[in-house]
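> just need the structure, nothing else, for what follows:
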Amino acid sequence: MQRAKTKKIIPRLALLLAFSASAAGLASEIDHREFEATLHVPYKAELAGNGDTEARTFTLAFDYPFVERAQDVSWRVELLSPNGDVVQRWHGVERMFTKGVDVRVRWDGRSGSAPVADGVYQVRMQALSRDAAGDGKGKLPDASEYAVDQALAASADELKEQSWEILVGKAAAPAMPAFKAMDTGPASAAAQAKAKGGKGKEPLPGMMSAPATASLPYTVYFANLHSQTNHSDGGGALSTCTGSQGAQAGAFGPTDAFAYARGRGLDILMTSEHNHYYDGSSGTNSSASPATAIALYQAGLSAAANYNAANPNFLGVYGLEWGVISNGGHLNILNSPELLAWEYNSSGQLLGDTLTAKNDYASLYTLMRQRGWVGQFNHPEGTGQFLVNGVPLGYTPDGDEAMVLCEVLNTSAFSTNTTESETGRSTYEGACKKALEAGFHIAFSTNQDNHCANWGASYTNRTGVLIPSGTPLTQASFIDALKARRVFATMDKNSQLVLTANGQVMGSRFTNSGPLNLVANYANTAGQSASTVIIYEGVPGRNGTVTQLSTTANTTITPSVGEHFYYAKITQGDGKIIWSAPIWVTQTNSSDTTPPGVTASESGSSGTITLGANASDNVGVTLVEFYIDNVLKASSNIAPYSASINSTTLANGTHSLVAKAYDAAGNVGTSAPVSFSVSNSSGDTVAPTVTASESGSSGTITLSASASDNVGVSKVEFYVDGALKGSDTSSPYAMTLNSTTLSNGAHTLTAKAFDAAGNSTTSAPVNFSISNATSQQLILNSGFESGAASWTATSGVITSDASQPAYSGSWKAWMNGYGATHTDTLYQQVAIPSSASSATLKFWLKVDSSETTTTTAYDTLKVQVRNSSNTVLATLATYSNLNKGSSFVQRSFDLSAYKGQTVRIYFLGVEGSTVQTSFVIDEVTVTAQ
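Below is the predicted model:
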């Protein structure tokens, strides 16, 4: 009689904990050398009421990874009343160097001797780090309140500020509109059901949620859109991870991350790898190969695509975290098929596909807009980051189109917490507000920046992505949702928040006249309720201050004529916060049919020239645009309306300027044309000469150019089929390109050379061909996720039994494992093309055995090639209990000898009569090229 299969298993989580990988190497100082200051504040006291029962402790955590000198940290904490008055203040100075410092501030629940009144208060911390005097071993600087205030005021632009609300006593719960929670994605829904005691089973592949009754017609997919693996400085084993991993030294890669996140109830995980780590260094590896760096990035894209194909109810996203912290700022690019780089090796080769100059955010935004890529501001600061023309979070129209998200909250990047209880959290709402006021159309996100192998598990925060119900979760539907800004940020994975305005869903941009009804639609599926609700209002492009509009979930106003944005923020009874995406409204006066009046002017003929306009309107001018020779060159939304441009962007000679003025009702006034002349002082009017060449037809190809100029060549750009692929600023002008980014067949290369005066010449086109070997996958249902489809096996072999985990997904082939005499077989028949240059069999195998012998093979698995009559043509390998181990190992065999034949890939498992041995097989592929 058969016995049940023995459950002698090492779960995948245990594997993550067990592996420590090789030595981690040096961490990236350039990406993590930054003063960090966080504030943890309990929303409620343990004993709610008045007086000392409202006492609680505020925890300040200061750190400065990889700092080179001892630091003196000046800090101030303020308790603000509901109307913004300072109730109490604390201050101090702390010294730190090689490790962080925690400060605990105890509040007794009083103001002076009297208990404070009930209400929602705010705790605000400001902190500043400075090099300690001398060797850092002397006395601390003056820590008086006056000295601390002076220190903070002197460097206001460098302050770290964090603030959180607290509830004192009881506050009346706000009235909330009826709103039924929208359906959630399969993985998150299964996790929620499991948490409530249900079975938590995901739907079968291909199933899609239907619209929830009496709710909005969207499905919420919960995401973590910021994490790293061993493709850069993440993937650290939990047992040893204390910080950033050495470049490509972490224990775990993208596939591990996707599987872990899916198992923790996430529907979407983005592994956002630092773009300058692909050379194997946190600095610049002068001996690195461009082909190796590019191949690693492409491998990450393939890992995501393969995992998604095997797990259609989950979306793995692989992309870039571009930039550095020092004088820069990190941003994610969520859908780039190319590796962007600014580093060169010692041979002058770009270590990536496309050149993007370090810290040149304006040019990056332009490239992203041209390519249709979207981005997220990561842990943004309001000062010193994302500079454009010296302005922090500087606005450009290209940036407005490309940047779709702003991280409003992050958990500690180096947390190893796996119980969703991490207290190290930072909020960046102030910087996101600044970006909104600058004119960026961004939605809020909240992520975990995981560098250790706990993707999505450190805290309950999630980014909720709204995809129309009935639409499959794919890369395309995900990116469409981000472009529509249908996103909310939540600290509670069971909460949802959608702001609507006159029925328009958050993320929308529309024109309105008359009243505007704003509704904060909130739901929580775990019994929490709203403690406070705030609707905020701002003006895009004003560069002013976002203000509180109301404290009710249903608010009706008539906005002033002009541009506005609104977003909702809800704090739950447990202190967790949810942010809606903004909604953008152009308020008009429907009776306004009068266009503005406008005249244009120009001053200067060389260098920087100034474009000006006088514009007026019966209601108000909202925007003035400047056109030169019918081409839009600049715009201004603040009087006096003017713009400056570099005259070298125009040819010498006569030009025509026209100004267009707009009002809030959409009326347009156009000025009379103004003629002006440009006479650039540079005597250099001779354009460079340039010829192009290309070498290679597969793998890594080289694009080259020979260029010369009477003064000097400043840059050469390379275009394939009219698309910019990269540039080089020094001779010999060349770049490498991964040919797999081009289709097989004929292509055209042109090179464009520039000189310092702005003269340029485009080379004659050069024709070349690409002929990459194409691969064909012959095995169907290779990961068994469709059950036994396309396979022939003995009963019980193909299974989703969770007691023996699959390599990926839920299904696998589990052969033997009964501890009794038993034979299992598994095969699939394939036809190997006679035209193939190669054919390769690969599969992942784990041998789990209770046998203790180290010399005798009691239980065996044979890997065979048989013909269609089941005759054995070859036994490729025999595995046994002697090969037992705790992890999967990939096996590979050459099948080139069977080209032109129809054969069976055959697995034969034979088990003895006493002790179990399980042969677990997954991801079987036969690839013909």
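
> CA only for contacts and neighbour counts going forward, please
Will do.

> OK, contacts around Thr354?
Counting by C-alpha atoms under 8 Å, 6 or more residues apart in numbering, Thr354 makes contact with 338-341, 725-727.

> next one: Asp72
93-96, 129-132, 140-141.

> which of those residues has the largest number of neighbours?
When neighbours are counted by other C-alpha atoms under 10 Å, Ser129 leads the contacts of Asp72 with 28 neighbours.

> so what's it up against?
Contact analysis of Ser129 by C-alpha under 8 Å, 6+ apart lists 35, 71-74.

> ok so, going back, show me which of the contacts of Thr354 are buried.
338-341, 725-727 (16 or more other C-alpha atoms under 10 Å).

> what is the nearest of those to Ile905?
Within the buried ones among the contacts of Thr354, proximity to Ile905 (C-alpha to C-alpha) peaks at Glu338, which comes in at 36.4 Å.

> Proceed likewise with the subsequent sequence, for comparison:
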Amino acid sequence: MQLKTMIARSLVLAGLVFCLPTLAAPVLPDHQEFDAALQVPFRASAERSIVMHFEYPGATAGTPVAWQIALLDHSGNVLREWNGNSVLHTRTARASVSWDGFDSRHHALPAGYYTVRLRAIALDDDNARRIGTGIATNALALATRLAPTRITEQRYDIQVGQVAAAAMPGFSGLPQHGGAHAMSVGASGLPYTIWYGNLHSQTNHSDGGGDLATCHGEQSPQSSAYGPADAYQYAMNRGLDMLMTSEHNHMFDGSTGTNASANPATAHNLFASGLQAAATFRAAHPNFLSIYGQEWGVISNGGHMNIFNADGLIEWEKNSAGQLIGDYEIAKGDYGSLYTLMKSKGWIGQFNHPAQSGQFKVGGTDFGYAADGDQVMVLAEVLNSSAFSVNTTESETSRPNYEAAFNTILERGYHVAPSSDQDNHCANWGASFTNRTGVLIPTGTALSLDSFLDALRARRVFATEDKTAQIVLTANGHVMGERFSNSGPLTLIVNYASSSGQTAQRVQLFEGVPGSNGTVSSPSETSTTTVTPMAGDHFYYAKITQANGLRLWSAPVWVTEGSGGGGGDTTAPTATASESGSSGTITFNATVSDNVGVTRVEFYVDGALKATDSSSPYSTTLDSTTLADGTHALVAKAYDAAGNVGSSGSVSFSVSNSSGGGDTTAPTATASESGSSGTITFNATASDNVGVTRVEFYVDGALKATDSSSPYSAMLDSTTLADGTHALIAKAYDAAGNIGTSTSVGFSVSNGGGTTQPIGNGGFESGSTGWTQTSGVITSDSGEPAHAGSWKAWLDGYGATHTDYVRQQISIPAGASSATLDFFMHVDTAEPKTTAYDNLQVQVITSTGKVLTLATFSNKDAASGYQEHTISLNAYKGQTLQINFNGVEDSTKQTSFVIDDVSVKVQ
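Just a heads-up that it's a prediction; the model follows:
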């Protein structure tokens, strides 16, 4: 028998996730998160492909991703929309749609610039619980209502038709280090030289440095072959001027968790050896800057940030003896205290791959402003190439964008410049794409750690996807990164140069108000813009899109306009505050007014910032258990766009969480159900003296769904229940933990009696519809015949080390009298039949992710033709699970496990 044909076969994804609820996954390490990226041609003469890249390290194979592509006009109106779903295999997935250039009514679009927007959510266990379903159908709509912060969004602007290129000022460019791309100083006379680098990467001091032949993600801490010195040499050889190896602070104990046996001296010495390696390399290579630092924090429970110049390891983990596994202690997630430490030490940092929400909290606010943080945080990434890329030809197509978060950080009041890095975990430091961070150092000043840090403190930095291009923003003669006062007109000039012949197609100027928590606007798309700002603080930065679609972002300038400009608003808002409740969830309200307009209201309790609201009516809620019992003082501060601040009078209120004084009143709840087949709907009406925090829906005593916002409802696939009568109850919870239970509501399910078949497409004649698989398993290849029809699942058969699987998720009703798995399998092998070298396991994967093996077959079971196999599933009544066929082949002589006509018979 010939070896299995190794031709990549496209997955037939249509409808896949609609039949496949999410596989329950174990709790993921909290430095991992779902990421998405868009790949779209900037220009196209006709049809263009919109490609989506999804990445989720640690997610269970088979986790669905629901996605939506929307085409937007300049005003944000949706012109056309595509919805679909994909499945993560190991940790990645890829999907695409083809766009013919027309809107939804098949009208050609006028020439101009448009936006492609991707919105996606990975339906892992946590997200499935939040939105009440693990099925991709309507998942984004549910998430928009129930968990909007769990949706990942990416945007990319495209050009349609012929659009005149932006007129650019004469600018010969700043000199670049690097010989072949050197430029002389142009008419601007700006006294700076540009140095290009990658300021975010890992080596074997944490979870990086993976060999390119085997690297498929983050490495086990301290396990790979390549360390900092290898990284610096590689990056220098690839033409970079600088590389920072930024090692995860919590992996210096050799684990992704906490190593209770860790020796603090070992962790300290490893960090010290990294500092020494960088210093030694700098001394030997004066035109290359090697930087050793740390990436502090975790993603999904905080946020990653680079610290460029720390002299010791900042930690929160301790060993079993209570010893800190580091040199400085800061609690995980305590960014306010970290900023204060950094300020005291003169350290500076960068926000790494910032999410649109949920990270870098201070005072309970995402990207919460802190004066110490504003001083020490100097950069924020606007773009990365894929962290796990093994590309060495600078052509990586997956490049996540973080512009939305960058704008939020600026609006919070942080003075940060944009950066563009690669976050390399594999041994291709700086080689995955042409993106770089450009740093402006005074011409004639040697490249050194000190001159680099000085440039970052001055925010003289830009981000670029093209290592041969540069962008420099000036404002009334001030260069980007500067903060200055102004009175009257302000002229902003966007300068661009390329040493490789590229041209600028589009220029965009962006403007915002630091500290306003408002939105960033785009007042101009010309390279020279004159404005007269309103009195107060403003920032401006520029973005250029080249004719080839690659983008550059300038550092902002920060301008304080005096009273002579724009109208001179010096009137502070007025504010009054009130509070209601003494336990459970308490509510703060503010009534504010201003002669121009209020931009935000901050609520302080006992002088500490607790919450911010940027839209009227201004209010927030707080868990009273975060405050001690007794009397507290509430103050509301109102801000306007000019930076004027008005404070309310102090309002005294009491908190009583102690027994006998707290909230002891349970919510009330009533439940109802509609439908008897297909998708059925549960509804609940709930109320409480303080407030309902969530409602749970139980069927026959089993939890089926949770909803945390009114109106409380959930949908359920009726085929997961047996035909007949069932009982629904709703449980309502309040913040104090009181529970109110509805009376039992009887309802009937009728999906048809007799034997049911939860397996879809069991004969594989519809390709991979209903199944998830390793690439090419479901096939009509004639090398092995099907049991019936033309299609089957062909696992292994390569004669080399290989693992294949094919699986489908089903639900077995609790009231079933019996459940049986039946399938036909042909085993073909070149192995001797005396020893089991290659194996196929028939498994179930439970809703908690537990893998249970029902039967095992091997090359010893080889026989001519198909054999029928029947396995009882009675032990899994009332459960949602996956039927999984998992084939493992060793390094020599093929064994093919060919499966067809799979069914689950439920009576």
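
> among the contacts of Ser129 of structure 1, which two are most distant?
Spatial extent of the contacts of Ser129 of structure 1 (C-alpha to C-alpha) is set by the pair Phe35 and Ser74 at 12.1 Å.

> pretty sure Ala187 of structure 1 is in contact with Leu266, am I right?
Yes. Using C-alpha atoms under 8 Å, Ala187 of structure 1 is in contact with Leu266, at 5.9 Å.

> related to what we said a few turns ago, overlap between the contacts of Thr354 of structure 1 and structure 2?
Contacts conserved in structure 2 for those, counting by both residues aligned by TM-score structural alignment, their matches' C-alpha atoms under 8 Å: 338-341.

> make CSV out of those residues and add distance to Ala310 of structure 1 and secondary structure.
Shown next, in CSV, are the kept ones among the contacts of Thr354 of structure 1 (distance: C-alpha to C-alpha, whole Å; DSSP: H, G, I helix; E, B strand; the rest coil):
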residue, distance to Ala310 of structure 1, secondary structure
Glu338, 24, coil
Leu339, 25, coil
Leu340, 28, strand
Ala341, 31, strand
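
> okay if I get the residues you listed as JSON lines plus distance to Val539 of structure 1?
Formatted as JSON lines, the kept ones among the contacts of Thr354 of structure 1 follow (distance: C-alpha to C-alpha, whole Å):
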{"residue": "Glu338", "distance to Val539 of structure 1": "35"}
{"residue": "Leu339", "distance to Val539 of structure 1": "36"}
{"residue": "Leu340", "distance to Val539 of structure 1": "34"}
{"residue": "Ala341", "distance to Val539 of structure 1": "35"}
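
> tell me the one of these nearest Val926 of structure 1?
Out of these, the member with the shortest distance to Val926 of structure 1 (by C-alpha to C-alpha) is Glu338, at 27.8 Å.

> and the gap between that closest one and Met368 of structure 1?
Glu338 of structure 1 is 11 Å from Met368 of structure 1, where distance means C-alpha to C-alpha, to the nearest Å.

> heading C-terminal from the longest helix anywhere in structure 1, find the next helix or strand.
For structure 1, the helix that runs over the most residues, judged by DSSP state H, is helix 290-310. For helix 290-310 of structure 1, the following helix or strand on the C-terminal side (DSSP states H and E) is strand 315-322.

> can you tell me what part of structure 2 the following helix or strand past that following strand aligns to?
With elements assigned by DSSP H and E, the helix or strand that comes after strand 315-322 of structure 1 is strand 331-333. Taken onto structure 2 by TM-score structural alignment, strand 331-333 of structure 1 occupies residues 305-307 there.

> just stretch 450-457 of structure 1 next, same as before
Here stretch 450-457 of structure 1 aligns to structure 2 at residues 424-431, judged by TM-score structural alignment.

> which residues are contacting that stretch?
197-198, 200-203, 207-212, 215, 217-219, 226, 231, 234-235, 238, 240, 243, 386-394, 422.

> quick one: the helices in structure 1, in order.
Using DSSP H, the helices assigned to structure 1 run over residues 12-18, 29-32, 145-154, 186-195, 254-263, 290-310, 361-371, 397-402, 429-438, 475-483.

> distance of the closest residue to Ser98 of structure 2 other than its chain neighbours from Ser96 of structure 2?
Using C-alpha to C-alpha, 6 or more residues apart in numbering and skipping residues adjacent in sequence, the residue nearest Ser98 of structure 2 is Ser49, 4.5 Å away. Separation of Ser49 of structure 2 from Ser96 of structure 2 (C-alpha to C-alpha): 7 Å.

> still on that earlier bit, does anything pack onto the longest helix of structure 1? Which helices or strands?
On a contact count with 3 or more C-alpha pairs under 8 Å, 6 or more residues apart in numbering; DSSP states H and E, helix 290-310 of structure 1 meets helix 254-263, strand 315-322, strand 733-738.

> circling back: overlap in contacts, Ala187 and Leu266 of structure 1.
Common neighbours of Ala187 of structure 1 and Leu266 (C-alpha under 8 Å, 6+ apart) are Phe314.

> among these two, which residue is more densely surrounded?
Leu266 (30 against 25).

> Arg130 of structure 2 belongs to a helix?
Yes. Remark: Arg130 of structure 2 belongs to a helix, assigned using DSSP: H, G, I helix; E, B strand; the rest coil.

> give me the number of residues near His74 of structure 2?
With neighbours defined by other C-alpha under 10 Å, the count for His74 of structure 2 comes to 11.

> please name the nearest non-neighbouring residue to it.
Closest to His74 of structure 2 by C-alpha to C-alpha, 6+ apart is Tyr114, at 6.1 Å.

> which residues of the stretch 1-150 of structure 2 fall in strands?
35-39, 48-55, 64-72, 78-87, 92-99, 112-122 (DSSP state E, counting those that start in this stretch).

> okay, those in a markdown table with distance to Ser337 of structure 2 next?
Output for the strands of the stretch 1-150 of structure 2, formatted as a markdown table (distance: least, C-alpha to C-alpha, whole Å):
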| stretch | distance to Ser337 of structure 2 |
| --- | --- |
| strand 35-39 | 28 |
| strand 48-55 | 32 |
| strand 64-72 | 37 |
| strand 78-87 | 40 |
| strand 92-99 | 36 |
| strand 112-122 | 32 |
